[in-house]
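Engineer: sequence and predicted structure are below.
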Amino acid sequence: MYSLARLLLFRMDAERAHALGLAGLEAAYRCGLVSTLATKPKPLPTKAFGIEFPNPVGCAAGLDKNGEHIDALMALGFGFVEIGTVTPRPQQGNPKPRMFRLPEHLAVINRLGFNNAGVDALVRNVERAKREGILGINIGKNKDTPNEQAVDDYLYCLERVYDYADYVTVNISSPNTAGLRDLQGEEALRVLVNELRGAQEDLAAVRGHRVPLLVKIAPDLSEAEIEGIAGVFNAARIDGVIAGNTTVDRGPVIEHPLAAQVGGLSGKPLYEKSTHTLRRLRLHLDNTIPIIGVGGITEGADALGKVSAGAQLVQFYTGLVYRGPELIGECVDAMRRRRLGEG
């Protein structure tokens, strides 16, 4: 059924198709028809960040920015769903068109720019959801907030979502908000992470439960930058890292007519770069800090590649666009075979 739906969706603008696809998924869920789209994989329990995940394959942030389709996405069989990126105040994002498919490469270029309805709207949506699964919430800063005040945006979002998230991800790596990646610089990152870790422990003491804090980094990092970032994370005893976000590198698609479009490239061409960053990060990061591997997963073997590079869990988004929900079970089954020593 998804193959037929994809034929129709790919005839329209990518962002419009994105919204229509989610609306269709939601309708299928409400009508009890999600099983016609995907067969939920058998459990493959995986523990990370102190959380027991039903399986290690998750939905990456960006697909459901406002948390409007949590239950429908969980019903597809994901082991966890990450919503956002959400900012303190609503914002429109960058001018349209801002999302472009490269079907020949199983890729997407986007420059959405943290378009979302704001953290209060997301919280209302989470409150309405049944949430029969693990939920991550990805937080960011508003476009017009200067980096010197960015920590205030992150602290505000952390406090607002704390009671609703199984884990919280700090997004400092989108290429579509001007200057955001500067927060990955060692000194700026140290200040930001230390402030958030302090707030995390304060919230844990007040609320009576501790929510893990993760940071999402870019794949476009040098060896020295990776080593510096890992040093900050080790010192702060961060709960986990997501590696990584979209890339500004156009090397794998340089001949494509859309390669000159500004924005982050995701999908299959990102796999090698993101996995290399993951592997280098694992070498420098304390072994007690788990990593979620993201970027370029379009088949089960890609999920295994992330695990081999040092990931405990994996996520995808663009792969879902091209392969559909069957990719979830394919990745879980591949990881199950590996765990059983069959692959």
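Structural biologist: Great, that's in hand.
Engineer: contacts, neighbours, all on C-alpha from now
Structural biologist: Will do.
Engineer: ok, and for the longest helix anywhere in the chain, which residues are buried?
Structural biologist: Across the chain, the longest stretch assigned as helix under DSSP state H is helix 186-207. Neighbour-count burial for helix 186-207, counted by 16 or more other CA atoms under 10 Å, picks out 186, 189-190, 192-197, 200, 203-204.
Engineer: A further structure is provided below for comparison with the first:
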Amino acid sequence: MADARTRLFDLGYRNLMRPFLFRVGDGDAEAAHHKTLKQVHALGEQPTALKALARATQVATTPVEVAGIVFPNRVGLAAGVDKDGVGVKAWAALGFGHVELGTVTAQAQPGNELPRLFRLTESNAIINRMGFNNLGAQHLADTLALAGPIKIPVGVSIGKTKVTPVEESVDDYLTSLRALDDYADYIAVNVSSPNTPGLRSLQDKEPLAELLAELVTTAGQLARGRRATPIFVKIAPDLTDEAIDDVLEVAQRADVSGIIATNTTLSRDGLHGADLPLAQEVGGLSGAPLTRRARHVVERVAARSELPVIGVGGVMTADDGKALIEAGASLVQVYTGFIYGGPALVTELNRTLG
């Protein structure tokens, strides 16, 4: 019965839903993305439909505890899909064991100019230069307050507002943390997006040490007797092994709770065929070309530290997710794989990872 449900999801998404979405706006990937989020939001407002969908996607899984948080399964929705929490009520029914919202910034901002999202279908990849388009940290906090209890852990990715000078980044991140601390099960510190000028410089040892120390300290102060909100750091796949080790040294000294590996890449390795002209587009690449590199970074992080790892990058199949777990990840997240594979991928990952 479970296999039949998975095949039905797979056929329905690949043969009907995905082709329709990919045609929206004459192939406008961002328009399709917003249309999908609108549908997920509508689903979240229909309790009967949510229950039916949850039954259809249900797979036996073993909960796993990471950083003091109990996750019902190992599969999460990566940051970037639902920046403003539009569909937060519905993601659990699609089989996800957690969702990472954002990346949000202290100030609302429109992001980069259009077009800024490109599908590379022959390579099973996406290039984006969204630039943290979002309605702001306080808006997300208000959305989560109105949503009420969510059935799965909710992480929130926070980044630097574009107009904030790099030297004022700490206060910018702290503003977001203070707004969201009451609503996030964990906070992901995004210092690795390639689409905000100067952001990746925050992965350097000194600025990263200052930023993480302030965030961990402030999270402890905001706890007021409860467990402090865990702080995770999201790193780039383009770091050298030596730079990864530097990040781990700083992260462990700051007493962060875990590492998210990885973000999108500036590399264009792995593109081919009709996608090659799009390789000139500026932005971060995600999807199948990132699979091997993400696995290497996860393996490096797991081997060089005791910090738990959330593995993300190039999870296009259940085997890709299994490989990240075998490399040392405790949890995996999907973004591009979900765009191309739909809910059936989540079901298959849950079945494979248990």
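Structural biologist: Sure, I can see it. Keep in mind that this is a model prediction, so the values were computed, not measured.
Engineer: how far apart are the very next helix or strand once past the longest helix of structure 1 and its match in structure 2?
Structural biologist: Next along the chain after helix 186-207 of structure 1, taking DSSP states H and E as the criterion, comes strand 213-217. On superposition with structure 2, the mean distance recorded for strand 213-217 of structure 1 (mean CA distance after the TM-score superposition for structure 1) is 0.6 Å.
Engineer: what residues sit buried inside strand 213-217 of structure 1?
Structural biologist: 213-217.
Engineer: what residues are up against Asp109 of structure 2?
Structural biologist: You called it Asp, but residue 109 of structure 2 is Gln. 132-136, 161-162 (CA atoms under 8 Å, 6 or more residues apart in numbering).
Engineer: redo that, cut-off 7 Å
Structural biologist: 133-135 (CA atoms under 7 Å, 6 or more residues apart in numbering).
Engineer: residue ranges of the strands in the stretch 51-200 of structure 2, please?
Structural biologist: 64-66, 69-71, 75-77, 98-104, 117-120, 125-128, 154-158, 186-190 (DSSP state E, counting those that start in this stretch).
Engineer: with respect to Arg7 of structure 2, which of these lies nearest?
Structural biologist: strand 75-77 (19.1 Å; CA to CA).
Engineer: so how far is that closest one from its chain's centroid?
Structural biologist: Strand 75-77 of structure 2 has its C-alpha centroid displaced from the chain centroid by 8 Å (CA atoms, centre = their mean, to the nearest Å).
Engineer: which residues in structure 1 does it align to?
Structural biologist: Counting by TM-score structural alignment, strand 75-77 of structure 2 pairs with residues 57-59 of structure 1.
Engineer: skip the chain neighbours and tell me the closest residue to Ile117 of structure 1.
Structural biologist: That one is not Ile; residue 117 of structure 1 is Ala. Closest residue to Ala117 of structure 1 apart from its sequence neighbours, by CA to CA, 6 or more residues apart in numbering: Pro90 at 4.4 Å.
Engineer: which residue lines up with the one you found in structure 2?
Structural biologist: Pro90 of structure 1 maps onto Ala108 in structure 2, by TM-score structural alignment.
Engineer: thinking its match is in contact with His139, fair?
Structural biologist: No - at 8.4 Å, Ala108 of structure 2 does not count as touching His139 under the criterion of CA atoms under 7 Å.
Engineer: once aligned to structure 2, how far is the match of strand 75-77 of structure 2 on average?
Structural biologist: Averaged out, stretch 57-59 of structure 1 is 0.4 Å away (mean CA distance after the TM-score superposition for structure 1).
Engineer: residues in contact with that stretch?
Structural biologist: Counting by CA under 7 Å, 6+ apart, 78-82, 313-317, 328, 332 sit against stretch 57-59 of structure 1.
Engineer: ok, Gly287 of structure 2 - how many residues close by?
Structural biologist: 29 (other CA atoms under 10 Å).
Engineer: before we move on, what about Gly131 of structure 2?
Structural biologist: 21.
Engineer: can you check Leu63 of structure 1 too?
Structural biologist: 23.
Engineer: mind listing what it touches?
Structural biologist: Tyr317 are the contacts of Leu63 of structure 1 under CA under 7 Å, 6+ apart.
Engineer: make it 10 Å
Structural biologist: Contact partners of Leu63 of structure 1, counting by CA atoms under 10 Å, 6 or more residues apart in numbering, are 18-19, 22, 69, 73, 81-85, 316-318, 320-321.
Engineer: any figure for the gap between it and Leu270 of structure 1?
Structural biologist: 17 Å (CA to CA, to the nearest Å).
Engineer: cool, and Val232 of structure 1?
Structural biologist: 25 Å.
Engineer: how about the strands of the stretch 51-200 of structure 2 in TSV, adding distance to Arg295 of structure 2 and mean neighbour count?
Structural biologist: Below are the strands of the stretch 51-200 of structure 2 laid out as TSV (distance: least, CA to CA, whole Å; neighbours: other CA atoms under 10 Å):
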stretch	distance to Arg295 of structure 2	mean neighbour count
strand 64-66	19	15
strand 69-71	22	16
strand 75-77	16	26
strand 98-104	20	27
strand 117-120	21	21
strand 125-128	16	24
strand 154-158	21	27
strand 186-190	19	25
